[in-house]
Structures are given as C-alpha cells and as structure tokens.
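> What would the 3D arrangement of this be:
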Amino acid sequence: MVRRTRLDDSECPVARSVDAIGDWWSLLIVRDAFDGSRRFGEFQRSLGVAKNILAARLRALVDGGVLASVPARDGGAHREYVLTEKGEALFPVVVALRQWGEGHFFAPGEERSRLVDRRDGRPLRPLEVRAGDGRPVAPADTVVEKPGG
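As a prediction, this is how the structure comes out:
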C-alpha cells in the first residue's frame, strides 16, 4: 500500500488543512455533523461508507480536534460525535464548497439541497474574500509571502 504523504509540518496553511480534513469522507462527515448527525449509524446511513472507513475517519477527526466523542444524550452506552470549536470553524469552508458546487456543477433549474437562514428561510449571500479595509479582492490582488522569502 502506498503511504500517504504527511503535510502537518508544511509552512503552508492550505497544506496543513488538507492534511487534517482533505479527504472527501472527512469533509462529508463534517457536513453531516453541521446537518445534525451525531451517531455512527447516522453518518453511515447518510454517507453509505464502509464501517471501517467511517470508524477510521471519525477517529482521525476526533484525534485532530475537529469532533469530540461524547456520551450519548439519551444516557445510552454508545458515544456520539459533536463538532468542537475547531470543527465549527470549518463552517465557512463547507459553505464555500457548497456555493462553488452550486455555481459549477448543477444545470439551471436542477434540483439540489439548499442552505438557508433558519430565521427567514432565505439562501445565504455568496461568500466574498475581502481585504482588511473591506474591499473585495480577487486572486490577482493577493500574493503569498513565504517564510524566509
């Protein structure tokens, strides 16, 4: 089996983030956690992923501090998975992926799930990247400053 390259010591924040949650199962688990899934069986039914893969991804997300394993709310013997503060900080990432997917992978009028504001039922505004002074910025308006460079 090919060993996965570790990126957790990279100087690049994108590389470290991908190392922590970059595989599709992990991102979909986080998405489902935002949608209210808490139990192993709920994740398994929603994703259709093999139990051994799900167990490994849940363990990695717990070890990485994205999810916490907590006693069941109903007092049962099983454990539940909840987003930590670190996990909840992924919300803009999941929203950005959702909005990117809506814009590039669906035909006009094609049915899809929608993320709406709970208060008024309206879709969220598209996310924007803004400079410190509030103006919108595009890729051409930015530069990556590398350590020692």
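> contacts and neighbour counts: CA atoms only from here.
OK.
> Arg57 against Leu28, yeah?
No: using CA atoms under 8 Å, Arg57 is not in contact with Leu28, being 10.4 Å away.
> what's near enough to touch Ala40?
Just so we're on the same page, residue 40 is Phe rather than Ala. 80-81 (CA atoms under 8 Å, 6 or more residues apart in numbering).
> and it, how far is that from Ala55?
When distance is defined by CA to CA, to the nearest Å, Phe40 is 8 Å away from Ala55.
> Can you report how many residues neighbour Asn52?
Residues near Asn52, counting by other CA atoms under 10 Å, number 9.
> That one falls within a helix, correct?
Yes: counting by DSSP: H, G, I helix; E, B strand; the rest coil, Asn52 falls inside a helix.
> isn't Val94 right up against Ile29?
No: using CA under 8 Å, Val94 makes no contact with Ile29, being 11.0 Å away.
> Next, the structure of the following sequence, for comparison with the previous one:
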Amino acid sequence: MQSLRIFFIASGIWYLCNLVLLWPPVYAGALSLIYPGIDLGQGQPVFDLLLDAWLIVGIQLAAIGIVALWGARQPWKYIALVPVIVLTEAVGAAWDIYSLLCSGEAEWVVFTTLAAHAVIVLGAWYTWTAAHREKAQQGAVTS
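All right, here's what the predicted structure looks like:
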C-alpha cells in the first residue's frame, strides 16, 4: 500500500496548494497572465465575485486534499478516493479545454494544467493497479 499512501500524500499536498494559488490576493495578480488581453473587470464588484467563486473551488479542492492526507494513514480503507480524484481531474481538464477554445486562456496555462491533470490521472491508474495487485498477493499469501 506504499504507492497508495504516496499518491494520497502527493495529491493531498497538491490540492492544498491549489487553495493557496486560488486565494484571492494571489489569484487576482495571476489572472492577467492567465487571461491576457481580456478585461476581467478588475476593480469592479464583479471581479471580487469572480475571485470569490474561484476561492470556493480552492476550498473544495482543499477538502479533497485533507481527506487524501487523512486517508494516507490507512490507504486501503480510503481507496475509493482515487476515482474521486480522477473525476476531479477530468472535470478540471474539460474546463481547461473549454477555457482554451472559448475563453481566451493563455495556451501555456492550459497545457501546463493539462499536463498536471495527466500526471495525476496516470499516477492514480498506477496506484490503483498496484494497490489491487498488492492486496491480491496478500490474499494469496494468507490463504
């Protein structure tokens, strides 16, 4: 279960970092790089609403991160969190593709985040198969 433990710790830290990156003062400064040349209404109430909405996304990701870190203590018991993480990454990837095609998000941002989603999904696949293989081997040894 070592690979599952490592995956949970890495995912948990990643999702907590997302909360920091989406914290309004941090994210406000990055938005002009993420959406170059687009008037996001900086200085207007709608901009604060945008920042608040992304803060909620950060809090939701942090919640998954906390559960992942908690689950690292007993990885097999929390293995159902792996598909939650994969689906979270799939939704994030879909949003990134939409943002590239329809919202003017900078290509470098999209490709960077798509790479991060891919690394997490591939890590989840490896971890899922390794954990099930290890569990099957443990069952064979104890039988």
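> Please state their TM-score.
Scored against TM-score structural alignment, normalised by the length of structure 2, the superposed chains reach a TM-score of 0.28; 73 aligned residues with a CA RMSD of 5.1 Å.
> coming back round to it: between Val94 and Ile29 of structure 1, which is the more surrounded one?
Taking neighbours as other CA under 10 Å, Val94 of structure 1 and Ile29 compare with Ile29 leading, 23 against 16.
> check contacts around that one.
By CA under 8 Å, 6+ apart, the neighbours of Ile29 of structure 1 are 43, 47, 58.
> how about a cut-off of 6 Å?
By CA atoms under 6 Å, 6 or more residues apart in numbering, the contact list for Ile29 of structure 1 is empty.
> Kindly provide the distance from it to Arg57 of structure 1.
Taking CA to CA, one finds Ile29 of structure 1 at 8 Å from Arg57 of structure 1.
> isn't there a strand covering Glu80 of structure 1?
Yes: according to three-state DSSP, Glu80 of structure 1 belongs to a strand.
> hang on, it packs against Val70?
Yes: with contact defined as CA atoms under 6 Å, Glu80 of structure 1 and Val70 form a contacting pair (5.3 Å).
> Those two: which is more packed in?
Taking neighbours as other CA under 10 Å, Glu80 of structure 1 and Val70 compare with Glu80 leading, 17 against 12.
> and Ile64 of structure 2, how many neighbours?
By other CA under 10 Å, the residues close to Ile64 of structure 2 number 20.
> Secondary structure element for it, which one?
Element membership for Ile64 of structure 2 (DSSP states H and E) is helix 45-71.
> Can you report how many residues neighbour Val26 of structure 2?
Residue neighbour count, defined by other CA under 10 Å, stands at 12 for Val26 of structure 2.
> Over to Gly101 of structure 1?
11.
> What are the buried residues along whichever strand or helix holds Val70 of structure 1?
Take DSSP H and E as the rule and Val70 of structure 1 turns out to sit in strand 67-71. By neighbour count on 16 or more other CA atoms under 10 Å, the buried set for strand 67-71 of structure 1 is 67-69.
> starting at the chain centroid, how far to the helix holding Ile64 of structure 2?
11 Å (CA atoms, centre = their mean, to the nearest Å).
> Who are the packing partners of it?
In terms of contacts (3 or more CA pairs under 6 Å, 6 or more residues apart in numbering; DSSP states H and E), helix 45-71 of structure 2 is packed against helix 2-21.
> Mind listing what's buried along the next helix or strand after the helix it packs on?
Counting by DSSP H and E, the next helix or strand C-terminal to helix 2-21 of structure 2 is helix 24-34. The neighbour-count check on helix 24-34 of structure 2 (16+ other CA under 10 Å) flags 24, 27-28, 32, 34 as buried.
> Also stretch 127-136 of structure 2?
Residues 127-128, 130-131 are the ones in stretch 127-136 of structure 2 that count as buried (16+ other CA under 10 Å).
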